[in-house]
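[1] Give me a 3D structure for the following:
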Amino acid sequence: MIADHLTGIEQFGADLWKMADDLRANSGLASNEYFMPIMGLLFLRQATNRYYAALEAIEADKATGKMPDRPLVDADFRRRRAMMLPEAARYDVILDMPKGGQLGEALTAAMEAVEEHFPPLAGQLPKDYERFDDDLLESMMRKFDTEALRNASGDVFGRIYEYFLAEFSKQGAHDNGEFFTPPSIVQTIVNVIEPDHGIVFDPACGSGGMFVQSSHFIEEEGQDTMKRVTFYGHEKNETTAKLAQTNLAVHGLQGTIRAGNEAITYYKDPHELVGKCDFVMANPPFNVDEVDADKVKGDARLPFGLPSVNKGKKVSNANYLWMSYFYSYLNDNGRAGVVMSSQASSAGRDEAKVRQKLVETGAVDVMIDIRGNFFYTRTVPCQLWFFDRAKERDPERADHVLMLDARNIYRKVSRAIFDFSPEQQKNIAAIIWLYRGQSDRYLDLVTSYLSEAIAHGQATAEPLTGFNKALAKLIDLMAPFAKEARDPDPLAETWAELTAVQATLNDDIAGFAAEVAVRAKAWTESANGEGRGNATLHAAREGLRGMAERCRDLTKQIDLAAKLAGRAVDLAIKELEARDSDLWANVEVNKARKALESIRADAVEALRGARYFVKQADWLQERFPDAALADVEGLVKLVDRTEIAEHDWSLTPGRYVGVAPEEVDEDFDFEEALRSIHIDLKGLNEEAEDLATRIARNFEELGI
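    Sure, this is the predicted structure:
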């Protein structure tokens, strides 16, 4: 329940990445040389998937009379968010062609054909496959031709594509990974500004992640992205711009992206979008100090003037150029969300003067502090800035800025990388909803958490029953041997403890099932009364506390039972040589032990789900008990302009929200702590393996 987007997608992507990384190992190329060819193969695989899916839909429409039976044209496929691929550009056709040393040429020809039939991709796709060995290319293509990938939907494939972009970022494959902003950061920006209509502009668009996440947001609302928004972007690096175009195409999207010298935002405005954008989203380069002050002086996009200029007539730090650009591109009701260096919010001197003018407009809306390690190639913390031009004209809002310190909100993905879980993202969004007076959305979220808790509680029935049966089977198999008289008996104490735990577990599982039934009934009845208002939700959450505690206790009991069962098997075999006894069915015991461990993991995860969602509701309702925005020490504070002025116009949330009081965790999550330790250990092992490989390679190169 805390996996990103789609269950198992991270492991699926990781398996594919291991396959793709073979290309580096066997081609002798650096990551910045092979990442575009791999992304091209992924693109072609998805384009082929979409072609066949659209073709199937077209045939179905013909069969039902929804469209005439006539020769197909490009528009038939475009309407279904696909390309009308010529036969020679279809992944399966290329893979099944006779092998004669021409696979590289065939792939290059396929990319050229795609560009010809889909003008937005003209000049964007890789066309240098001839330099790869055909056997290597075929192996790579077959690894991307699994049943799962052949049937992957757009969303699944899009997530895989995003995963590969992230992995290439970690490798520093291009511009030190600057082309990729992690989805967790982008989703947070999307959740705050909600880009669901009009012109969406990213003047530092990288690989197009802002556009893709905007599309996810729009489509989750049941809307068609390309009917709701128009995407525009700048990207100075032409290779990265190609990635952006293919990233959009993989997701069935289109956008107008300018690249190269004409797209250097400091000096150019090729789309002429000043004052026209409904939404601006960006992760611009931080702390750039080489912008020519004479070239930008007097630019209409700099209404607050230049920040400091050094002796070399360079803008000392371009952070506030970006801030001015973002503000200027917005229309009167436009919103912006941008990633910025954490240094910028309290920068002094001329930067502070620009910041003061920004605050005085009333457009600065929300500031969010993000801890370090959210970026794949940077460990520094960052901040998210949000503007809302409509706020300037609202007397009740113009004077305030919401300060949110999210540095203590995170999930550990690996030893070096953190992100927000989906629920953490929702919880941050819920604070914004309360700030905007949208308490109904906040209550809907709490309702969804409690509904999920009930549903997960009900879903525990099967795995808990399964664990009980698996435990009983293993005990029954061991019983004839375990009950045999011995003096002394090294197995006796463990056996007695195991059977006692089994008896207790039976009763507790039955008690838990009864508790779930009571809570589910009460939850259903609450919807049939006066509705689920805030008071009803508080009462329901309090009622679910007992269920959540039972989840915790049952988890400990299940783990103990499995541990004791394993210990009993080991004692019987090692201390009493059970394998030599006619009373010991060794093969059946081993099978039963493995089955018990498997179902144990299922049962524990099911219990964890019910408890997890109660804890999410706790997090929200304990901090905002009245379903209204309130200052929370160490988390959030609504600050007025007078207080900001008293702090030298600083917009650093940590300066305002204070430090959260230390809490005594009476419900310490040992399982989560162990997960964190496991992640650290896994990371250390991977680093050790990589280091050993590099050492071995160095020895080989030295001829040792």
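
[2] hey, let's count contacts and neighbours off CA atoms from now on
    OK.

[3] Any figure for the gap between T377 and V604?
    Noted for T377: a distance of 35 Å to V604, by CA to CA, to the nearest Å.

[4] er, L16 actually
    Distance from L16 to V604, by CA to CA: 28 Å.

[5] Could you give the number of residues near V339?
    22 (other CA atoms under 10 Å).

[6] Measure how far the host helix or strand of it is from the centre of its chain, please.
    Under the criterion of DSSP states H and E, V339 resides in strand 330-341. In this view, strand 330-341 has its centroid 22 Å away from the chain centroid, taken as CA atoms, centre = their mean, to the nearest Å.

[7] packing partners for it?
    On a contact count with 3 or more CA pairs under 8 Å, 6 or more residues apart in numbering; DSSP states H and E, strand 330-341 meets helix 183-193, strand 277-282, helix 319-329, strand 382-388.

[8] For L16 and V604, indicate the residue with more neighbours.
    Neighbour comparison, L16 and V604: the larger count goes to V604, with 22 against 16 (by other CA under 10 Å).

[9] My guess is that one contacts Q557. True?
    No: contact criterion CA atoms under 8 Å: V604 and Q557 do not qualify, at 10.1 Å.

[10] Deepest in the core, which of the helices and strands packed on strand 330-341 is it.
    strand 277-282 (a mean of 26; mean count of other CA atoms under 10 Å).

[11] Not counting that strand itself, show me its contacts.
    Contacts with strand 277-282, where a contact means CA atoms under 8 Å, 6 or more residues apart in numbering, come from 189, 193, 195, 197-205, 210, 326, 329-331, 333-339.

[12] Now do it and strand 330-341, the angle between them.
    10 degrees (axes from the mean of the first three to the mean of the last three CA atoms, to 10 degrees).

[13] packing partners for the helix or strand following strand 277-282?
    Next helix or strand after strand 277-282 toward the C-terminus (DSSP H and E): strand 291-292. In terms of contacts (3+ CA pairs under 8 Å, 6+ apart), strand 291-292 is packed against strand 314-315.

[14] of all the helices and strands packed on strand 330-341, which lies closest to A249?
    helix 183-193 (17.7 Å; CA to CA).

[15] Please give the structure of this sequence too, so both can be compared:
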Amino acid sequence: MNNTEQSFLKELDDKLWKAADKLRANLDAANYKHVVLGLIFLKYVSDAFEERQRQLLKMFQTGEADNIYYLPRDDFDSDGDYQQALADELELLDYYREANVFWVPKTARWSTLKEKATLPTGSVLWTDDQGNAVKLRSVSWLIDNALEEIEKSNARLKGILNRISQYQLDNDKLIGLINSFSDTSFSNPEYKGQPLNLHSKDILGHVYEYFLGQFALAEGKQGGQYYTPKSIVTLIVEMLQPYSGRVYDPAMGSGGFFVSSDKFIEQHASEQHYDAAEQKKHISVYGQESNPTTWKLAAMNMAIRGIDFNFGKKNADTFLDDQHPDLRADFVMANPPFNIKDWWSESLAEDVRWQYGTPPKGNANFGWMQHMLHHLAPTGSMALLLANGSMSSNTNNEGEIRKRLIEEDLVECMVALPGQLFTNTQIPACIWFLTKDKGVRSNATGAAFSDRKGQILFIDARNLGYMRDRVLRDFTFDDIAKVTDTFHAWQQGDGYKDIAGFCKFASLDEIKKHDFVLTPGRYVGAEEQIEDGEPFVEKMARLTGQLQEQFAESKRLEAEIKRNLGGIGYEV
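    Below is the predicted model:
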């Protein structure tokens, strides 16, 4: 985005967040996020629907599209008949579904919400299919009715839209939120009189993602269960390069990895000379999430961005109720909760997924890893965020599993991350990159990969990043590029070199000498100190002389202080 578009989005974020944050006095972040994100979703589907209506209206009147019914004005006796024919044609559902636009019934459209929300309670809103008068009960009921009508009309959305009446919010507060969203133009936006090249999907997708991050910060530890910091997600996606194929996240939270994969295709379209919209047809996403409200957040996140998804029939435990048992994915990415203790069930004892050893009952880390490997295609690649202990622990069979993974040549790269990256934990973390094929191959972009069998790349990124505030660290674009470029250069054998203190590739024999410990710091060594060119003997003589001068000056100052104190009657 250019600077103008970034400024527009920042001001929009601030404005909408201030409006939403007024609910904090009545609800905690874990609850009011559902109210706010539900309204964002309603605004999106309504905006997209109205945008499609404008396109259709133009085509009805001009006959520009072969597959759209042409309505010439001369075919009608009066202007009233003509306008009614246009209105009737605009209400045909197929015109919207063929363009992958959600159908929004009249009672669920944003214009209806804004108009009806300010009416007195008990006012007649419309008549139902049986001719009965429908009256306004409350603004939260009006919003829930819209969500329900949209679910009824769109099978893909069934069961994913969270109702808000349960939170018992005042009408005035909800009207204020509706007005805040209404005051912003999500279609054909302008900033200080300058038109912006942003579509409603881009803007509302950005707002949704921004709000997820803000709610995660507000919720603290609980918020981190559904939100992985954007810079870490971006780093993993840039390293794996998911241009096409099946993308899977077995601990998907709100679906951040899928959103980033979608953005990745858009951002790299020009440099790879392909059409982004066409390329997206070659990506399919699969996810799983145990928390029911988080499962709904992820589905809404995909719907806002127009990403087709398969999140299983329901929210479910990944280990005990795998929603994609037959899936073999080309890219697997996940940030599961670290070091889960209460994950085990005796039904898992002889599970087919434990190909490299049974994980300890008191820690799920290597359970997640082997579940992901089980679902990885023969030529696929995966990335897994885990606590640093996974790189060195030898307790309860973890060391043996790690040894098997290394001996089977599945580990491709290890990245040590700096601390304070996560909203929900201060536990130091790392990224495991694994693949079942480290031989000569090419990726979806056509880039040729060198034979890296018997090797593992180690990257120590602990010194990268900056403190975004007093609590959280973040990566810059340059930090992400540094790690990503290093990984790709090593994969492709083009321009890679070991850098002391940052990166080094090691053979399996060398790793064996380190007892199969994968901590990057053991391999990359210390950062080289910049030499100033001064011979050691001369430097030592110069520094010794400076030290003697400083000692002498110290003695002089000490004598001066004693003399001054003696002059006023103090003995030292």
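
[16] Got a TM-score for the two of them?
    Superposed pair, TM-score by TM-score structural alignment, normalised by the length of structure 2: 0.76. Supporting alignment: 467 aligned residues with a CA RMSD of 2.6 Å.

[17] between the helices and strands packed on strand 330-341 of structure 1, which gets nearest to V291 of structure 1?
    Of all these, it is helix 319-329 that lies closest to V291 of structure 1, at 9.5 Å by CA to CA.

[18] residues in structure 2 aligned with that closest one?
    Mapped onto structure 2 using TM-score structural alignment, helix 319-329 of structure 1 covers residues 365-375.

[19] Just give me how far the matching stretch sits from the chain centre.
    Worked out by CA atoms, centre = their mean, stretch 365-375 of structure 2 lies 21 Å from the chain centre.

[20] what's the closest non-adjacent residue to E105 of structure 1?
    Excluding the flanking residues, the one nearest E105 of structure 1 by CA to CA, 6 or more residues apart in numbering is E130, at 5.7 Å.

[21] need the contact list for that neighbour.
    L103, G104, E105, T108.

[22] Structure 1: which residue goes with T293 of structure 2?
    By TM-score structural alignment, T293 of structure 2 lines up with T239.

[23] So that match: helix, strand or coil?
    helix (DSSP: H, G, I helix; E, B strand; the rest coil).

[24] Which parts of the stretch 351-500 of structure 1 are helices?
    Assigned by DSSP state H, counting those that start in this stretch, the stretch 351-500 of structure 1 shows helices spanning 422-435, 439-459, 461-482, 492-528.

[25] Average offset of the first one relative to structure 2?
    After superposition onto structure 2, helix 422-435 of structure 1 lies on average 2.0 Å away from the residues it aligns with, using mean CA distance after the TM-score superposition for structure 1.

[26] and for that helix, what span of structure 2 is it aligned with?
    Mapped onto structure 2 using TM-score structural alignment, helix 422-435 of structure 1 spans residues 477-490.

[27] from the chain's centre, how far out does that stretch sit?
    Once both centres are worked out by CA atoms, centre = their mean, stretch 477-490 of structure 2 turns out to sit 19 Å from its chain's centre.

[28] what angle do the longest helix along structure 1 and helix 461-482 make?
    If each helix of structure 1 is counted by residues according to DSSP state H, the longest one is helix 534-574. Relative orientation of helix 534-574 of structure 1 and helix 461-482, computed by the same axes, to 10 degrees: 20 degrees.

[29] How far off centre is helix 534-574 of structure 1?
    Relative to where its chain is centred, helix 534-574 of structure 1 has its mean C-alpha point 29 Å off (CA atoms, centre = their mean).

[30] which residue numbers in structure 2 go with that helix?
    Under TM-score structural alignment, helix 534-574 of structure 1 has no counterpart anywhere in structure 2.

[31] what's in contact with stretch 287-294 of structure 2?
    Against stretch 287-294 of structure 2 from outside (CA under 8 Å, 6+ apart): 162, 226, 248-255, 295, 309-312, 315-318, 323.

[32] now swap in stretch 150-160 of structure 2 and tell me
    So stretch 150-160 of structure 2 is in contact with F102, W103, V104, P105, A108, L161, W295, K296, L297, A299, M300, going by CA under 8 Å, 6+ apart.

[33] Kindly report the same for stretch 287-304 of structure 1.
    The contact list for stretch 287-304 of structure 1 (CA under 8 Å, 6+ apart) reads 266-267, 274, 305-306, 309, 313-319, 321, 324-325, 328-329, 341, 354, 357-358.

[34] and if you look at stretch 231-246 of structure 2?
    Identification of contacts with stretch 231-246 of structure 2 by CA under 8 Å, 6+ apart yields 256-257, 260-261, 264-265, 279-280, 282-286, 328-331, 333, 381-383, 444-445, 474-476, 480, 483-484, 487-488.

[35] how about a cut-off of 7 Å?
    256-257, 260-261, 265, 282-285, 329-331, 383, 444, 474-475, 480, 484 (CA atoms under 7 Å, 6 or more residues apart in numbering).

[36] which residues of structure 1 does that stretch align to?
    Going by TM-score structural alignment: stretch 231-246 of structure 2 matches residues 184-199.

[37] Kindly state which residue of structure 1 is aligned to L386 of structure 2.
    Match for L386 of structure 2 (TM-score structural alignment): M340.
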